[in-house]
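Peer 1: Quick one: sequence and predicted model below, then my questions.
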Amino acid sequence: VKHGDITERFGAKLLPFRDPDGLQLELLESAGEASLKPWETTEIKADAATRGFHSVTLTLNQVRPTATILTDIFGYKSGEQSGNRHRFTTDAIDHASVIDLLEEPTAGRGRGAAGTNHHIAFRVKNEEVLMAFREKIERKGLDITPKIDRDYFYSLYFREPGGVLFELATDNPGFTRDEPLATLGSALKLPARYENSRSQIEQVLPVIKDR
């Protein structure tokens, strides 16, 4: 795995590296995620195991329009700044609560490819909250989709001013709607519209080994 040197950002140590698809990722040492259960394997023990997502970085030509969406619609607070990196945080959640906006005026538009992120998702409690956000987003003059039924949740999509696709998704009805929590994830579940293609889908999926 190609990686850089350990560095520090906003008081936290991090190790930058690239995944097999070339995506830029970072392992970050953060006390904020200490309460999360570590993802252990036979080779990786709890003290070195990952515990979840810490943050996401959006590279934009201009930070201000996107910053306005984060603060005015989603209630994020503007925080620390280091060079062209602007940090935004929220107290609404305990972890994965950080969004960094990186201002690169000459950066080209990103392209979707293997390993890239399709969108940034924001979690909301239910459909009532979802539709309240839809009204706020429309009042900002942004185009947003109708409510979409994703079987396990309902969602909306819109592009923020910098062109990044944002999703809002509900907790309900949840992934236990068609299987108990005790066996969650042990079988392949498909939306009804894809059931007729189950055999073809299963043939092309990679084998996942539980270590």
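Peer 2: Cool, got the structure.
Peer 1: Every contact and neighbour count from this point should use C-alpha atoms.
Peer 2: Fine.
Peer 1: Can you tell me what sits against stretch 177-196?
Peer 2: Stretch 177-196 is contacted from outside by 151-152, 175-176, 198, using Cα atoms under 8 Å, 6 or more residues apart in numbering.
Peer 1: ok, these vs L130, which is closest?
Peer 2: Y152 (14.6 Å; Cα to Cα).
Peer 1: pretty sure the closest one contacts N126?
Peer 2: No - Y152 lies out of contact with N126 (Cα atoms under 8 Å); the separation is 11.8 Å.
Peer 1: what sits in contact with each of those two?
Peer 2: Residues touching both Y152 and N126 by Cα under 8 Å, 6+ apart: N172.
Peer 1: next, the one to line up against it:
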Amino acid sequence: MEIKGIHHVSAITKYAQDNYDFYTEVMGLRLVKKTVNQDDPSMYHLFYADAEGNPGTDFTFFEIPMLGNTYEGTNSISTTSLRVPSDEALSFWQKRLEEDELSVEPIITRFGRQMLFFRDPEDQRLALVSDENNQGVAPGVRQETDDIPYEYAIQGLGPVYFTVPALEPTEQILVDILGFEKIDEEENIHRFSAGEGGTGAEIHVIEDSSLPRERPGKGSVHHAAFRVHDKDELEKWVQRIQEAGLVNSGLVDRYYFQSLYFREPNHILIELATDGPGFDTDEPMDSLGESLALPPFLEERREDIENNLKPLHSKK
């Protein structure tokens, strides 16, 4: 039983079309699955990833049109980072994002790596992290676009940031239950690593008791998911989480992977998810995300579901 790294991060958007435009056109990610929230099929669930939809590269969004603003604070997944191949790539992205008139901070060095923090149009807190000096979990498959060269393209998810009022309860779950290792810390940021390590397998926990508790809205993150090998291993994780006394979902079949959800003591929602079967289970690899995909248990409701969703239109 070993956490292999980051599987996906699921966030919230108010506007699916604007979200689609930004993450495909500006960020150059591939929409690998256009589906719905399986617990509420009235809303989109969009999956952006690398060129092949590999685990460890999925940044997903639930559309909730009635959302208000996010009031940032603790007990939250406070930043999602994305991996790029090199320090030079960060300079490319800094210029590109500034030209798009986004809120972009200067490039900094953290834990020996260069990083660029910025916000998307809904104030989603994001960062790009350079893999130039990185070792560990392999990157995803970069996708070249007309205006994003292959050597600068995003290649997966980087460290996930938690912000908590007290480190100890979260650290106990990460280390004693999930098997992460605390590597080091800088100021009030504590770095934890799993599996092969590296940018694709880290959680950075910010401890800050001065902040209020976050009130989520558009631009906030719903949960972070971490990779386990297969269903058999996930069933063992279910037992471990239950024995730890954590309220949890039990094993949930999401069709493209199996999942387990639970909240750690600082109220952050964590998911463990299997690497497979994968997004090409019901669509050919070369046409992922082009049509609305539904798991079998929702297929008989397709007509009603499609009638309640606004079609997404590509600018290309």
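Peer 2: Noted; the coordinates are in hand. Since we're looking at a predicted model, the values are computed, not measured.
Peer 1: re the thing from before, now the two most distant members of the contacts of stretch 177-196 of structure 1.
Peer 2: With Cα to Cα as the measure, no two of the contacts of stretch 177-196 of structure 1 lie farther apart than T176 and R198, at 20.2 Å.
Peer 1: And D100 of structure 1, which helix or strand is it part of?
Peer 2: Here D100 of structure 1 sits within strand 98-103, counting by DSSP states H and E.
Peer 1: What range does that strand cover in structure 2?
Peer 2: Mapping strand 98-103 of structure 1 onto structure 2 (TM-score structural alignment) gives residues 202-207.
Peer 1: What lies in contact with the matching stretch?
Peer 2: 5-6, 158-167, 188-194.
Peer 1: Just the ones of the residues you listed in helices?
Peer 2: Among the contacts of stretch 202-207 of structure 2, DSSP state H puts L167 in helices.
Peer 1: From the contacts of stretch 202-207 of structure 2, which land in strands?
Peer 2: 5-6, 158-164, 189-193 (DSSP state E).
Peer 1: Looking at those residues, which two lie furthest apart in space?
Peer 2: The span of these, defined through Cα to Cα, is set by G5 and V164 at 20.9 Å.
Peer 1: how much space between the nearest residue to N134 of structure 2 once chain neighbours are set aside and K33 of structure 2?
Peer 2: Leaving aside its sequence neighbours, N134 of structure 2 sits nearest to G198 (Cα to Cα, 6 or more residues apart in numbering; 6.0 Å). G198 of structure 2 is 27 Å from K33 of structure 2, where distance means Cα to Cα, to the nearest Å.
Peer 1: and the lengthiest helix in structure 1, how far from structure 2 on average?
Peer 2: For structure 1, the helix with the greatest residue count under DSSP H is helix 127-139. Taken over the aligned residues, the distance from helix 127-139 of structure 1 to structure 2 averages 1.3 Å (mean Cα distance after the TM-score superposition for structure 1).
Peer 1: And that helix, what's buried?
Peer 2: For helix 127-139 of structure 1, the neighbour count (16 or more other Cα atoms under 10 Å) marks 127, 130-131, 133-134, 137 as buried.
Peer 1: Then stretch 6-22 of structure 1?
Peer 2: Burial within stretch 6-22 of structure 1, assessed by neighbour count using 16+ other Cα under 10 Å, is assigned to 14, 17.
Peer 1: And the residue nearest to the spatial centre of structure 1, how close does it get to H86 of structure 1?
Peer 2: Nearest to the mean C-alpha position of structure 1, by Cα atoms, centre = their mean, lies I120 at 4.7 Å. Distance of I120 of structure 1 to H86 of structure 1, given as Cα to Cα: 17 Å.
Peer 1: what about the longest strand that structure 1 contains, distance to the chain center?
Peer 2: Assignment by DSSP E gives strand 165-173 as the longest strand of structure 1. Offset of strand 165-173 of structure 1 from its chain centre (Cα atoms, centre = their mean, to the nearest Å): 11 Å.
Peer 1: Give me the helices and strands touching that strand, please.
Peer 2: In terms of contacts (3 or more Cα pairs under 8 Å, 6 or more residues apart in numbering; DSSP states H and E), strand 165-173 of structure 1 is packed against strand 120-124, helix 127-139, strand 153-159.
Peer 1: so that strand versus strand 120-124, what angle?
Peer 2: Angle between the axes of strand 165-173 of structure 1 and strand 120-124 is 30 degrees (criterion: axes from the mean of the first three to the mean of the last three Cα atoms, to 10 degrees).
Peer 1: Just want the angle from strand 165-173 of structure 1 to strand 153-159.
Peer 2: With the same axes, to 10 degrees defining the directions, strand 165-173 of structure 1 sits at 170 degrees from strand 153-159.
Peer 1: Look up the average distance of strand 165-173 of structure 1 to its aligned counterpart in structure 2.
Peer 2: Averaged out, strand 165-173 of structure 1 is 1.9 Å away (mean Cα distance after the TM-score superposition for structure 1).
Peer 1: who's in contact with that strand?
Peer 2: Outside strand 165-173 of structure 1, the residues that reach it (Cα under 8 Å, 6+ apart) are 118-127, 130, 151-160.
Peer 1: Just want the angle from it to helix 127-139.
Peer 2: Using the same axes, to 10 degrees: strand 165-173 of structure 1 against helix 127-139 is 160 degrees.
Peer 1: and strand 165-173 of structure 1, which residues are buried?
Peer 2: Buried residues in strand 165-173 of structure 1, counted by 16+ other Cα under 10 Å: 166-170, 172.
Peer 1: One more: stretch 243-257 of structure 2?
Peer 2: For stretch 243-257 of structure 2, the neighbour count (16+ other Cα under 10 Å) marks 248, 250-251, 255-257 as buried.
Peer 1: Read off where that stretch ends up in structure 1.
Peer 2: Using TM-score structural alignment, the partner range for stretch 243-257 of structure 2 is residues 139-153.
Peer 1: what about that stretch, how long is it end to end?
Peer 2: 24 Å.
Peer 1: give me the element the closest residue to A34 of structure 1 other than its chain neighbours is part of.
Peer 2: Nearest residue to A34 of structure 1, sequence neighbours excluded (Cα to Cα, 6+ apart): R51, at 7.5 Å. Counting by DSSP H and E, R51 of structure 1 is held by no secondary-structure element, helix or strand.
Peer 1: Please tell me how far the residue mapped onto R51 of structure 1 from structure 2 sits from H204 of structure 2.
Peer 2: Under the alignment (TM-score structural alignment), R51 of structure 1 pairs with Q155 in structure 2. Using Cα to Cα, Q155 of structure 2 is found at 19 Å from H204 of structure 2.
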